[in-house]
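S.K.: what's the 3D shape of this:
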Amino acid sequence: MIDPWFEIERIDDDTFVIAEPSHVRSHLIIGDERAVLFDTGLGVRPIRPVVAELTDRPVLTVASHHHFDHVGGNHEFDEVAIHHAGAELLAQGPPPGWLTAYWEGFLDYVERFSPDASTARPLPADFAPQHPDFRPSAATRLLDDGEVLPLGGRDLRVVHVPGHTQDSICLVDESHGFLFGGDAIDTGGIYAHLPTADPAQFVASLRRLDALLPSTVVAVLSPHSRAGRHGRDVIGREADAIATALTGGVVFESGKDCFRQAACVASIGDFAIYLAPVSP
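M.R.: Next up is the predicted model:
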């Protein structure tokens, strides 16, 4: 039985979304011989038993980047891969205060919008958001741009897309027509203001990805937006939105991110671009 903290969506016979509703999605990608779990979520509840319900193949966990909401279940697995730029940050764990601020913000959200938050899962009784437990993990494999992960009848190509973080990657699944975007590609809030972010580099990475992506890739699977699935045009639209924000030709509002840190936020189409506050 699947733990009720998670919600499973079957994309096709060999591709699953393992969602923690209102928080994040991980993606299970299964080949004939091996499987990749792209991100392991928050670590609120064990994700490995969920994966075991869906496949009996050996599993390599691949982190889209080092942020805690994507690597919380890494410690449950023997094989953990991340781009080499994120290995040290992965081992360090989240910055002080991020976890408690995140959960305080989530509880505030549920309290304020509970009539509209029906998709938000109740927190497990043994999880204390005031003192969240998080276990940093160590990488057993370091990834490079262009590296291919063979799963048996299905290959995943690593594309390094620095910008949201310096270690951000996407996975190209040409045979199934998917791009697994991680936090680099999504709609809604686009964080380009956190440590190791570089918004100009973000734009360049997205432009490069858009140019090299095979025409057979038609769907982008993402971790945070309500839809979770987009057409490939989202890549160019996101690049345009960040570039527009960088020109300063849009209205910025003072806002806060999910860690209750100050940011400048510009709403542009389907995107809310977060940039670092300008120093006085």
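S.K.: alpha carbons only for contacts and neighbour counts from here, please
M.R.: OK.
S.K.: isn't Ile169 up against Arg157?
M.R.: No: the pair Ile169 and Arg157 does not pass the contact test of C-alpha atoms under 8 Å, sitting 9.9 Å apart.
S.K.: structure for this one too, so we can compare:
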Amino acid sequence: MSTWYSSSVVEPGLTLVTEPAVHDYFRANVFVLNGRDRNLVVDAGMGLVPLRPALPLDPDRPVIAVATHIHLDHVGGLHEFDERAGPRVSAAGFATMPDALTYAGMFRGFPGAVTRPPFPGWRSEDYRLEPAPLGRALVAGDVVDLGDRSFTVLSLPGHAPDSIGLFDEADGLFFCGDAIYPGGLIDDLPDSDRAAYRATMRLILSLPIRLACGGHGNVMDPETVRMIADDYLHATDRRR
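M.R.: So this is what the prediction gives:
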């Protein structure tokens, strides 16, 4: 494991990988799930240090990497994977990774972007994302099949217009990206939509979730998910 990354086992076959030296505003979760026929990687970090060698992937199984949305902290290492999937809403953008969609410009010159440089001479001002054209553009209702389990794609707009999640309806495991996670949710980006976010929260509240793996912070039990979603709905109801 690279010293840049930190990993922890969430449950058998499921690993959480993070970048501790990245400022917490940009420090996103990468999840690795080992399926019978394929490995699944959900989101791909900042791309400051090669990601794939740091992941606990079974070398005898192919890997599908899924981006929950196109923001910089979720797509940095996506180009390292041969099989890439992400939301159809922003599919064209993955081929060029424009700042207007990724918000990569926010990281350049950001005070305290990292607590230590990923390599000598590194500067946040030089930060760029590698293009990662999608092989599969996902929409709600699509299925990502790992052989022994499958995930239904959910559309979860609000934080970003292209936000998607993956839900194992049989098991209750939910990869939700930045739709919901512990801490302050971000709904004030130029392309955020609070009305859409409220609808997403109502959808999340209807799901039989066992374990929710968000884009930031700790994994969540159903009670935590319910509290965050309810709090958001109450807070935004007052702001309408």
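S.K.: more neighbours: Ile169 and Arg157 of structure 1, which one.
M.R.: More neighbours sit around Ile169 than around the other of Ile169 of structure 1 and Arg157, counting by other C-alpha atoms under 10 Å; the figures are 30 against 19.
S.K.: what's the counterpart of that one in structure 2?
M.R.: For Ile169 of structure 1, the equivalent position in structure 2 is taken to be Ile164, counting by TM-score structural alignment.
S.K.: then Leu142 of structure 1?
M.R.: With the correspondence set by TM-score structural alignment, Leu142 of structure 1 lines up against Ala137 in structure 2.
S.K.: and the strands in structure 2?
M.R.: For structure 2, applying DSSP state E gives strands covering 6-11, 14-18, 30-34, 39-42, 63-66, 83-87, 136-138, 143-145, 150-155, 164-167, 173-177, 211-214.
S.K.: what is the burial count for the match of Leu142 of structure 1?
M.R.: Tallying neighbours of Ala137 of structure 2 according to other C-alpha under 10 Å, which is how burial is gauged here, yields 17.
S.K.: which residues sit in contact with it?
M.R.: Going by C-alpha atoms under 8 Å, 6 or more residues apart in numbering, Ala137 of structure 2 touches Ala85, Gly86, Pro87, Arg88, Ala91.
S.K.: state the distance from it to Ala85 of structure 2.
M.R.: Taken as C-alpha to C-alpha, to the nearest Å, the spacing of Ala137 of structure 2 relative to Ala85 of structure 2 amounts to 6 Å.
S.K.: kindly report the same for Ala160 of structure 2.
M.R.: Taking C-alpha to C-alpha, one finds Ala160 of structure 2 at 17 Å from Ala85 of structure 2.
S.K.: ok, Ser163 of structure 2 next?
M.R.: For Ser163 of structure 2, the distance to Ala85 of structure 2 equals 13 Å [C-alpha to C-alpha].
S.K.: in structure 1, what sits opposite Gly112 of structure 2 in the alignment?
M.R.: Taking TM-score structural alignment, the alignment pairs Gly112 of structure 2 with Leu107 from structure 1.
S.K.: what's the neighbour count on Asp233 of structure 1?
M.R.: 12.
S.K.: which one in structure 2 is aligned with it?
M.R.: Using TM-score structural alignment, the equivalent of Asp233 of structure 1 in structure 2 is Glu223.
S.K.: on that earlier part again, can you list the contacts of Ala137 of structure 2 in CSV and add neighbour count and distance to Asp178 of structure 2?
M.R.: CSV is the format used below for the contacts of Ala137 of structure 2 (neighbours: other C-alpha atoms under 10 Å; distance: C-alpha to C-alpha, whole Å):
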residue, neighbour count, distance to Asp178 of structure 2
Ala85, 25, 17
Gly86, 29, 14
Pro87, 27, 13
Arg88, 18, 17
Ala91, 20, 18
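S.K.: can those go into CSV with extra columns for distance to Ser6 of structure 2?
M.R.: Shown next, in CSV, are those (distance: C-alpha to C-alpha, whole Å):
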residue, distance to Ser6 of structure 2
Ala85, 24
Gly86, 24
Pro87, 27
Arg88, 31
Ala91, 29
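S.K.: and His70 of structure 1, what is it in contact with?
M.R.: Under the criterion of C-alpha under 8 Å, 6+ apart, the neighbours of His70 of structure 1 are Val24, Ser26, Asp39, Thr40, Gly41, Leu42, Ala63, Ser64.
S.K.: scratch that, Lys256 of structure 1 is what I was asking about
M.R.: Remark: with contacts taken as C-alpha under 8 Å, 6+ apart, Lys256 of structure 1 is in contact with Ala262, Ala263, Cys264.
S.K.: change it to 7 Å
M.R.: For Lys256 of structure 1, the residues meeting the contact criterion (C-alpha atoms under 7 Å, 6 or more residues apart in numbering) are Ala262, Ala263.
S.K.: for the longest helix along structure 2, report the contacting residues that lie outside it.
M.R.: Ranked by residue count and defined by DSSP state H, the top helix of structure 2 is helix 222-239. If you take C-alpha under 7 Å, 6+ apart as the criterion, helix 222-239 of structure 2 is touched by Arg198, Met201, Leu205, Ile209, Arg210, Leu211.
S.K.: quick one, what contacts the aligned partner of the second one in structure 1?
M.R.: Aligning on TM-score structural alignment places Met201 of structure 2 opposite Leu206 in structure 1. The contact partners of Leu206 of structure 1, taken as C-alpha under 7 Å, 6+ apart, are Val161, Ile235, Gly236, Ala239.
S.K.: the third one and Arg208 of structure 1, how far apart?
M.R.: Note on Gly236 of structure 1: its distance to Arg208 of structure 1, by C-alpha to C-alpha, is 10 Å.
S.K.: and the last one, by the same measure?
M.R.: Here the distance between Ala239 of structure 1 and Arg208 of structure 1 works out to 10 Å (C-alpha to C-alpha).
S.K.: who has more neighbours, those two?
M.R.: Neighbour tally, Ala239 of structure 1 and Arg208, criterion other C-alpha under 10 Å: the higher count belongs to Ala239, 21 against 15.
S.K.: so where is stretch 39-51 of structure 2 in structure 1?
M.R.: When stretch 39-51 of structure 2 is compared against structure 1 (TM-score structural alignment), it corresponds to residues 35-47.
S.K.: so Ser254 of structure 1 makes contact with Cys264?
M.R.: Yes: under the criterion of C-alpha atoms under 7 Å, Ser254 of structure 1 makes contact with Cys264 at 5.0 Å.
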